[in-house]
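Q: Build the 3D model from these lines:
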Amino acid sequence: MKLKVIHILDIFPSKSETFVINLILESIEKGYSAQILANRILNSKDSSQESLLLESGLYKNAETFNPNIPQNKLKRILLAIKVLLYNIRYMPVFFKTLNTKRYGLKAKTLKMWFQASIFLKYREADIFHAHFGKNGKLLSEMKDIGAIKGDIITSFYGYDTFSTDNDRTYFKNYYKSTFVTSNNIVTSSRYLFNNLICLGVPEHKVLINPVGVNIDLFRYRNRVYSNRLHIITIGRLIRLKGQHLGIDVIKILKDRGYNVQYTIMGDGDEYHALIDKIEKLELKEEITILKGGSQEKVLEELYKNHLFLMTSIKDDLGREEGQGLVVAEAQSTGIPIVCFNSGGVPETVLKNKTGFVIEEGNINEMANAVEKFILTPDLIVSMGKDARCFVEENFNNKIQSQNILRLYK
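A: Model (predicted):
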């Protein structure tokens, strides 16, 4: 009999969370039964892995745990009664959802009542895997009222580990039940683990398991350098990703007389600000911004370039990059890295072997590091080969997935 695993997601599908789908598909291949429950379900075309989702049946069978609830109070109550009658043997579960002192507005509006009715359909599943902390919180509530019985694994990937001195007490209380109820906590870097320690996570429950790369998709390709260094940065266009500093680096290199081409790939709020900066610095010939696309498009662009610039920095709120999966993906194809020493990114680079790690925000030192590849082009190939080996040994998604499957067992 197959072990049944229910995966709890916020948005499905999501272009930026391909690693979750890779894990789920790997588990199916290894004989597990998988079901997705998501807060919001988008069109399959919103995924960069549409064909995989359709072929596997994951998209067809996905269900939302956030059903439409009537705004009209009377209609809401009548529907709640109907749901109760349909699940009458679980009456105690439903009445526990009405604890306003414990569950607040979710209890008062009957939202938790309706959520419980959905989770009850999967009550006998063996394992519930929450992807991101707030979904672990939801599972702890469902376990508390008896809507589910199985073991819980909660994976924290980045922003969900972050707290400041001002809000740390709030998040400690928020995640307290999650840490207690979860049989295992998974996170992807030592940096994120340290964030969780600040929130009171029990250390013995934590597995540090980096998000892996599909090395069969992100294949190695030898680079040939000729007169112009092609550099790329891939990521959401937000302040934390630091693409504005990448533009400054290109300006320095141009002023030094070097022939460079810089591609920024992604979508986000900083798009127009970056365009304005490129025009102001007269770098339209040197810099191109491409809107984000499928994995195939990402690969196509990676293969065109010699060097990956990882410009992520601490943002105004104090948040940093949790791991930087794209750094591992780039190295898998044979691209060396130049990155800032920020968050979990340095854990994804073998310093001075597969790339250079620079003091955060130091654009002159970053430009100096890039300059080394122009003056010594052989570094592109030698570091690129080391980068591929480094990823195969440390960020292979099949190995990383096996670590999670061992938890399932």
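
Q: all contacts plus neighbour counts: C-alpha atoms, from now on.
A: Fine.

Q: Check the burial of residue 334 by counting its neighbours.
A: Other residues within reach of residue 334 by the criterion other Cα atoms under 10 Å amount to 32.

Q: Contact partners for it?
A: Going by Cα atoms under 8 Å, 6 or more residues apart in numbering, residue 334 touches 220-223, 381, 383-388.

Q: which of these count as buried?
A: Among the contacts of residue 334, the ones that count as buried by 16 or more other Cα atoms under 10 Å are 220-221, 223, 381, 383-388.

Q: between those, which is nearest residue 55?
A: Minimum separation from residue 55 among the buried ones among the contacts of residue 334 (Cα to Cα) is found for residue 220, which lies at 26.5 Å.

Q: hang on, that closest one in a helix?
A: No. Counting by DSSP: H, G, I helix; E, B strand; the rest coil, residue 220 is not part of a helix but coil.

Q: Quick one: the strands in the stretch 1-150 of the chain, in order.
A: 4-12, 33-41, 63-64, 127-131 (DSSP state E, counting those that start in this stretch).

Q: Output the contacting helices and strands for the second one.
A: Translated: strand 33-41. strand 4-12, helix 18-29, helix 58-61, strand 63-64 (3 or more Cα pairs under 8 Å, 6 or more residues apart in numbering; DSSP states H and E).

Q: on that earlier part again, columns secondary structure and distance to residue 208 on top of the buried ones among the contacts of residue 334, output as CSV?
A: Listed next are these as CSV, based on DSSP: H, G, I helix; E, B strand; the rest coil; distance: Cα to Cα, whole Å:
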residue, secondary structure, distance to residue 208
220, coil, 26
221, coil, 30
223, coil, 33
381, helix, 31
383, helix, 26
384, helix, 26
385, helix, 26
386, helix, 23
387, helix, 21
388, helix, 22
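
Q: coming back round to it: what's the closest of the helices and strands packed on strand 33-41 to residue 189?
A: helix 18-29 (14.7 Å).

Q: one more to line up against the first:
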Amino acid sequence: MSRILFRMWKFPRVSETFMISQFKSAKKAGFKIDLALKGSLRDESSNIELLEEIDSESRIYSEDSLIPYSRIKKLFRATLIILTNIFSAKIFFKLFRNYGVKAFDYLIQFSFFKKFNKHQIIHIQYGTNAKPLDILKKYGLIKNKIIISFHGHDAFFPINNKIFDRDYYKDIFEFADLIIANTPYLKTQLLKIGCPEERIKLLPVGVDTKFFNPTPIERDSETFSMITIGRLSKVKGHVYAIEAVQRLRKKGYNVKLTIIGEGPLRIELQSRIRDSELQDIIHLVGRKNQQEIKSFLMTSDIYISTSMPVRAGRRETQGLANLEAQACGLPIVAFNSGGVKYTLLELVTGFLVDEGDVDALTEKIERLMLNQDLRKKMGLSAVNFVQNHFNQDSLDKEWENIYKSLL
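A: Presented below is the predicted three-dimensional model:
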């Protein structure tokens, strides 16, 4: 059976269901899948149960503590690797000549990845997890085909305010077999930082429309319910949604906003809600699983997306929650930020307004609030839009073609 090794920082959080979908795509394509984690298994999440459902034979390998802190232990281990891989000695010496003491780390990591030589493909999730696979591929120490999926923050320097070297991706851009971008916006950014256009494949993150679909549910018809989903961080721009709700409340409308997600701005957002005396209509409900998210979506009238640029001009690259909401029949009002515009049809499934324009945001929400027929029309169009362009089943077939073309 053909095999794929997925390499990532740690096991996907509950909010990172797009990676679980990627595992499923590979399994449907007939591959056995395994995972290599740079971090520790101490960060396990409940998504591990989903992995077992996908492939009960999958194995999770941790790279945590792979490289000793002690220089003596590191030297000893690297020496053993050289002696047991004597036919690669010339390559090892090239590593030392070009990378100095860092080559010790690469040798130890080589000994880890060598055991995956039967995996025809290594699929890296997030560009920041490319090293040392780019170096090992460059020097011919691994022969696996390499795919790397960028997801957004990993394409904007400084990355995580830690990686400032703009040549960081030089080797992976040259030696990866394929690089995936989820929207034209992200593709443009990859081109800016030196990725060859011929290596880039555009493929969005998909939606399981068998799960996310309009399901009738009893709801409060007296209250106009809005919802937004996303990590409580500046890039999601939750403060703008809160301000829009405050304006609608001052106009006398009976409205409610549910914010799903966790993050570093929770306390700040709670304070803002409390200071605005909106505790009874704006609810921070924390992180939720997929079933809970769908239930919240089905009791809402519209979806709000207020993504904003942050450090280095980084913006939202796609916005999966926007698509899941539309798949459930919700029209969307969104800031025209980054790749968000590729997740809706302007004036058909929702409205786009300029970043930070709370006046326009409030006006579009009010328009949908007062026009039930328009909401229904846009909601139906939204369902068809997602089904036709982001249906996971269709994207699974594209992934199957991609994987098998590399064998």
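
Q: follow-up on the earlier one: relative to residue 295 of structure 1, tell me which of the strands of the stretch 1-150 of structure 1 wins on proximity.
A: So among the strands of the stretch 1-150 of structure 1, strand 4-12 is nearest, using Cα to Cα, at 16.4 Å.

Q: Counterpart of residue 282 of structure 2 over in structure 1?
A: Using TM-score structural alignment, the equivalent of residue 282 of structure 2 in structure 1 is residue 287.

Q: Which residues are in contact with its match?
A: Here residue 287 of structure 1 is in contact with 247, 261-264, 278 (Cα under 8 Å, 6+ apart).

Q: repeat that with 10 Å
A: 231-232, 246-247, 250-251, 260-264, 275, 278-279 (Cα atoms under 10 Å, 6 or more residues apart in numbering).

Q: distance of it from residue 52 of structure 1?
A: Going from residue 287 of structure 1 to residue 52 of structure 1 by Cα to Cα, to the nearest Å gives 33 Å.

Q: Repeat that for residue 59 of structure 1.
A: In terms of Cα to Cα, residue 59 of structure 1 sits 9 Å off from residue 52 of structure 1.

Q: of the two, who's got more company?
A: Neighbour totals were compared for residue 59 of structure 1 and residue 52, and residue 59 leads with 20 against 15 (other Cα under 10 Å).

Q: Map residue 362 of structure 2 onto structure 1.
A: If you follow residue 362 of structure 2 across to structure 1 using TM-score structural alignment, you land on residue 367.

Q: Is it correct that that match falls within a strand?
A: No. Assigned with three-state DSSP, residue 367 of structure 1 falls outside any strand and is helix.

Q: State the helix or strand in which the spatially closest residue to it that is not a sequence neighbour lies.
A: Nearest residue to residue 367 of structure 1 in three dimensions, chain neighbours excluded: residue 249, at 5.3 Å (Cα to Cα, 6 or more residues apart in numbering). Per DSSP states H and E, residue 249 of structure 1 falls inside helix 243-255.

Q: In structure 2, which residues correspond to that helix?
A: Following TM-score structural alignment, the aligned partner range for helix 243-255 of structure 1 in structure 2 is 238-250.

Q: compared with structure 1, how much does the matching stretch deviate?
A: Mean deviation of stretch 238-250 of structure 2 relative to structure 1 after superposition (mean Cα distance after the TM-score superposition for structure 1): 0.5 Å.

Q: To what extent is the aligned partner of residue 268 of structure 1 in structure 2 buried, counted in neighbours?
A: In structure 2, the residue matched to residue 268 of structure 1 (TM-score structural alignment) is residue 263. By the measure other Cα under 10 Å, the count of residues near residue 263 of structure 2 is 13.

Q: next one: residue 394 of structure 1
A: By other Cα under 10 Å, the residues close to residue 394 of structure 1 number 17.

Q: again with residue 276 of structure 1
A: Residue 276 of structure 1: 12 surrounding residues under other Cα under 10 Å.

Q: gap between it and residue 191 of structure 1?
A: 34 Å.

Q: Residue 175 of structure 1 maps to what in structure 2?
A: Here residue 175 of structure 1 is matched to residue 169 in structure 2, going by TM-score structural alignment.

Q: That match contacts residue 126, doesn't it?
A: No. Using Cα atoms under 10 Å, residue 169 of structure 2 is not in contact with residue 126; the gap is 11.6 Å.

Q: and for the two, which residues touch both?
A: Residues touching both residue 169 of structure 2 and residue 126 (Cα under 10 Å, 6+ apart): residue 155.

Q: Centre of the chain to stretch 254-264 of structure 1, how far?
A: Mean C-alpha position of stretch 254-264 of structure 1 versus that of the full chain (Cα atoms, centre = their mean, to the nearest Å) differs by 31 Å.

Q: quick one: buried residues of it?
A: Judged by neighbour count using 16+ other Cα under 10 Å, the buried positions of stretch 254-264 of structure 1 are 258, 260-264.

Q: Generate CSV for the residues you listed, with distance to residue 303 of structure 1 and secondary structure as supplementary columns.
A: Formatted as CSV, the buried residues of stretch 254-264 of structure 1 follow (distance: Cα to Cα, whole Å; DSSP: H, G, I helix; E, B strand; the rest coil):
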residue, distance to residue 303 of structure 1, secondary structure
258, 21, coil
260, 16, strand
261, 14, strand
262, 14, strand
263, 12, strand
264, 14, strand
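
Q: What is the aligned counterpart of residue 213 of structure 2 in structure 1?
A: Mapped onto structure 1 by TM-score structural alignment, residue 213 of structure 2 lines up with residue 219.

Q: Tell me the spacing between the residue nearest to its match when sequence neighbours are not counted and residue 79 of structure 1.
A: Excluding the flanking residues, the one nearest residue 219 of structure 1 by Cα to Cα, 6+ apart is residue 333, at 5.1 Å. Using Cα to Cα, we find residue 333 of structure 1 at a distance of 54 Å from residue 79 of structure 1.

Q: element containing the residue mapped onto residue 375 of structure 2 from structure 1, please.
A: Mapped onto structure 1 by TM-score structural alignment, residue 375 of structure 2 lines up with residue 380. When elements are defined using DSSP H and E, residue 380 of structure 1 is found to belong to helix 378-394.
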